[in-house]
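[1] predicted model, plus sequence, below.
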Amino acid sequence: MQVSEAIIARRSVKSFDPHHRMTDEEIHKLMSLAILSPTAFNIQNWRFVVVTEPVLRQQIRAVSWNQAQVEEASLLVVLTADLNAWAKQPERYWRNAPQAVQDYLVPAIGNYYRDNAQVQRDEGMRSCGMAATTLMLAAKEMGYDTCPMDGFDFDAVGKLLKLPEDHTPVMFVVIGKALEPARARAGQLPLDEVVIYNTF
C-alpha cells in the first residue's frame, strides 16, 4: 500500500471485532514503526502504554465514557508524554552523531526546555500527535483499522496506568479489525478554505 493510499483509506472506526487478536510479531512491528516518528531535538518524549490486560481494559473503558472500542479493539495504545525526557541523559539522543554535532545539540536541549513547563508540555503533545499518525497509517498498511481518541478522564487513566509524576496522558489509539466499514466522510472542507498561502 502506498502512503497516499493509506492516508485516503484511514478512517476512524468505532466498532471492532472483539475476538480478533494481534500477534506479538504484529505488535512489535507496529511499535517499531511508531518509534521512528519525529520529535524535536530527537528527545523521543513519547511513551506508548500498550494495554493488553483485560481487567485493566475494562477499567479504562469505565473512565472513557464507556466507549466499547476501548475494550473491544485488538489493541489499546495510550500515548503519554514524558515531560522531562529532555533532561534524562540527553547525550543518548545524539550518541551516533559526529562529536561536533553532539557538542552543539546536547547543551541546546537543556537551554531550550529548562524552566519552560509550557514548552515541555506542548512538545509532548506535538510528538504524540505525530506518533499517533504513524501508528494509524502503519496499522492501515497492515490491514487494521484505528480510532484516535481523547474521550476519557485523563487523571483517572493516569492513575490506572500508574504513570510517573512527570508523564501525562495525551491520547488513545485503538487498533483492530473493523466489524463494519466507516461511514462516508461527513463533510470535508475545500482546500481553498483551509490552505492559506503566505498570509491570511
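    Structure's in. What do you need?
[2] rest of the way, CA atoms for contacts and neighbours
    OK.
[3] can you give me the end-to-end span of stretch 80-93?
    This stretch, stretch 80-93, spans 19 Å end to end (C-alpha to C-alpha, to the nearest Å).
[4] so what's Val50 up against?
    By C-alpha atoms under 8 Å, 6 or more residues apart in numbering, the contact list for Val50 reads Leu75, Leu76, Val77, Val78.
[5] which elements pack onto the host helix or strand of the third one?
    Okay, so that is Val77. Here Val77 is covered by strand 75-82, with elements defined by DSSP states H and E. Strand 75-82 is packed against strand 46-51, helix 117-141, strand 167-176, with contacts defined by 3 or more C-alpha pairs under 8 Å, 6 or more residues apart in numbering; DSSP states H and E.
[6] how far away is Tyr104 from Phe41?
    Between Tyr104 and Phe41 the distance is 11 Å, computed by C-alpha to C-alpha.
[7] picking that back up, and the contacts of the strand holding Val77?
    Contact with strand 75-82 is made by 22, 45-52, 57, 70, 121, 124-125, 128, 132, 166-176, as judged by C-alpha under 8 Å, 6+ apart.
[8] and these, which are buried?
    45-48, 50-51, 57, 70, 121, 124-125, 128, 132, 167-176 (16 or more other C-alpha atoms under 10 Å).
[9] try this one side by side with the last:
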Amino acid sequence: MHIDEAIRSRRAIKAYDTNHSLSREEKDELLQLALLAPTAFNLQHVRLVEVSDPALRQRIRDVAWDQAQVTEASMLVLVCARLDAWEKDAARVWAEAPQPVQDFMSGAIDTYYRGKPQVQRDEVMRSCGLVAQTLMLAARGKGLDTCPMDGFDFDAVADLIRLPENHAIGLMVVVGKQAVAARPRIGKLAFDEAVIRNQF
C-alpha cells in the first residue's frame, strides 16, 4: 500500500476479527518498523511491551473501561519510555559518531534535560507518539487496522506490566483485522482553520 493511502485509510478501529492472528514473526516485523521512528536526541528511550498472554490482556481490559479491542485485536502493544535515558544512554547511542559529535551531543543532552523533569517527560511522550504512529502506519501498509488508546487506568496497567519506576506509559495500540467497517469521518475542521501560515 502506498504511504498516502495508508495515511488516508488509517482509522481508529474498535471491533476486531477474533479469528485473525499474527505470527511472532509478523508482530516482530511491525515492532522493528515502529522502532525506526525518530526519538529525541536519538536516545531510543521507547520500550514496546507486546502483551500476548490472554489472562494479562483480560486484566488490562478490566482497567481499560472494558474496551473489547484490548482482548479481541490480534496484537496489543504498550508504548512506554525510559525517563532517565538522557542520563544513562546518551554515550551508548552516540558511541559510533565521530568524537567531536559525541562530545557535542553529550553536552547538549545534559544541558537540555538536567534538572528539568517536565522536559524529560514531554520528550518521552513525543517519542512515544512518533513510535506509535509509525507502528500504526506500518500496520495499515500491511492491510491491518489499529486503534491508539489512552482510555485506561495508567497506574493499574503499570502495575500489571511491572513497569519500572523510571519509565512512563505513553499510550497503547491494538493491531488486527477490523470486524466492522469504520464509520465515516465526521467533524473535520476546515483546512484553513487547522493550518496557520507563519503566525497566528
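    Looks like it came in fine. The structure displayed is predicted, hence computed values, not measured ones.
[10] about what we covered before: mean per-residue distance, the strand holding Val77 of structure 1 to structure 2?
    Its matched residues in structure 2 lie on average 0.7 Å from strand 75-82 of structure 1 after superposition (mean C-alpha distance after the TM-score superposition for structure 1).
[11] roughly how far is that strand from the heart of the chain?
    In this view, strand 75-82 of structure 1 has its centroid 6 Å away from the chain centroid, taken as C-alpha atoms, centre = their mean, to the nearest Å.
[12] report the angle between it and helix 117-141.
    160 degrees (axes from the mean of the first three to the mean of the last three C-alpha atoms, to 10 degrees).
[13] give me the neighbour count for the nearest residue to Phe152 of structure 2 once chain neighbours are set aside.
    Once flanking residues are discounted, Phe152 of structure 2 sits nearest to Ala64: 3.9 Å by C-alpha to C-alpha, 6 or more residues apart in numbering. Applying other C-alpha atoms under 10 Å, we find 20 residues neighbouring Ala64 of structure 2.
[14] sticking with the residue nearest to Met130 of structure 1 when sequence neighbours are not counted, tell me its helix or strand.
    Spatial nearest neighbour of Met130 of structure 1, chain neighbours left out: Ser37 (6.4 Å); criterion: C-alpha to C-alpha, 6+ apart. Under the criterion of DSSP H and E, Ser37 of structure 1 resides outside all helices and strands.
[15] does Ser37 of structure 1 touch Gly129 like I think?
    No - counting by C-alpha atoms under 8 Å, Ser37 of structure 1 stays clear of Gly129, with 9.6 Å between them.
[16] any idea how far Asp153 of structure 2 is from the most centrally placed residue in structure 2?
    Compute the mean C-alpha point of structure 2, and by C-alpha atoms, centre = their mean the closest residue is Ala132, 2.6 Å away. From Ala132 of structure 2 across to Asp153 of structure 2, the span is 19 Å (C-alpha to C-alpha).
[17] tell me the helix or strand right after the host helix or strand of Ser4 of structure 1.
    Element membership for Ser4 of structure 1 (DSSP H and E) is helix 3-9. Once the chain leaves helix 3-9 of structure 1, the next helix or strand it forms, by DSSP H and E, is helix 24-34.
[18] residues contacting that following helix, please?
    With C-alpha under 8 Å, 6+ apart, helix 24-34 of structure 1 has contacts from Ala131, Ala132, Thr134, Leu135, Ala138, Ala139.
[19] in contact with His2 of structure 2, which residues?
    Contacts of His2 of structure 2 (C-alpha under 8 Å, 6+ apart): Gly141.
[20] which residue is the nearest non-sequential neighbour of Arg61 of structure 2?
    Using C-alpha to C-alpha, 6+ apart and skipping the chain neighbours, the partner closest in space to Arg61 of structure 2 is Val70 (5.5 Å).
[21] list the contacts of the one you found.
    Residues in contact with Val70 of structure 2 (C-alpha under 8 Å, 6+ apart) are Arg57, Gln58, Ile60, Arg61, Ala64, Leu76, Val174.
[22] wait, the first one touches Val51, no?
    Meaning Arg57 of structure 2. Yes - using C-alpha under 8 Å, Arg57 of structure 2 is in contact with Val51, at 6.6 Å.
[23] thinking again about what came up before, mind listing what the residue nearest to the centre of structure 2 touches?
    Taking C-alpha under 8 Å, 6+ apart, we find Ala132 of structure 2 in contact with Ala34, Val79, Pro148, Met172, Val173.
[24] which one among those gets closest to Gln99 of structure 2?
    Gln99 of structure 2 lies nearest to Ala34 out of those, by C-alpha to C-alpha, at 28.9 Å.
[25] that closest one: how many residues sit nearby?
    A count of nearby residues for Ala34 of structure 2, using other C-alpha under 10 Å, gives 21.
[26] for the closest residue to Ser127 of structure 2 other than its chain neighbours, grab the count of nearby residues.
    Leaving aside its sequence neighbours, Ser127 of structure 2 sits nearest to Thr39 (C-alpha to C-alpha, 6+ apart; 5.0 Å). Residues lying near Thr39 of structure 2 (other C-alpha under 10 Å) number 20.
[27] for Thr39 of structure 2, give me its contacts.
    So, once contact is read as C-alpha under 8 Å, 6+ apart, Thr39 of structure 2 ends up touching His45, Val46, Arg126, Ser127, Leu130.
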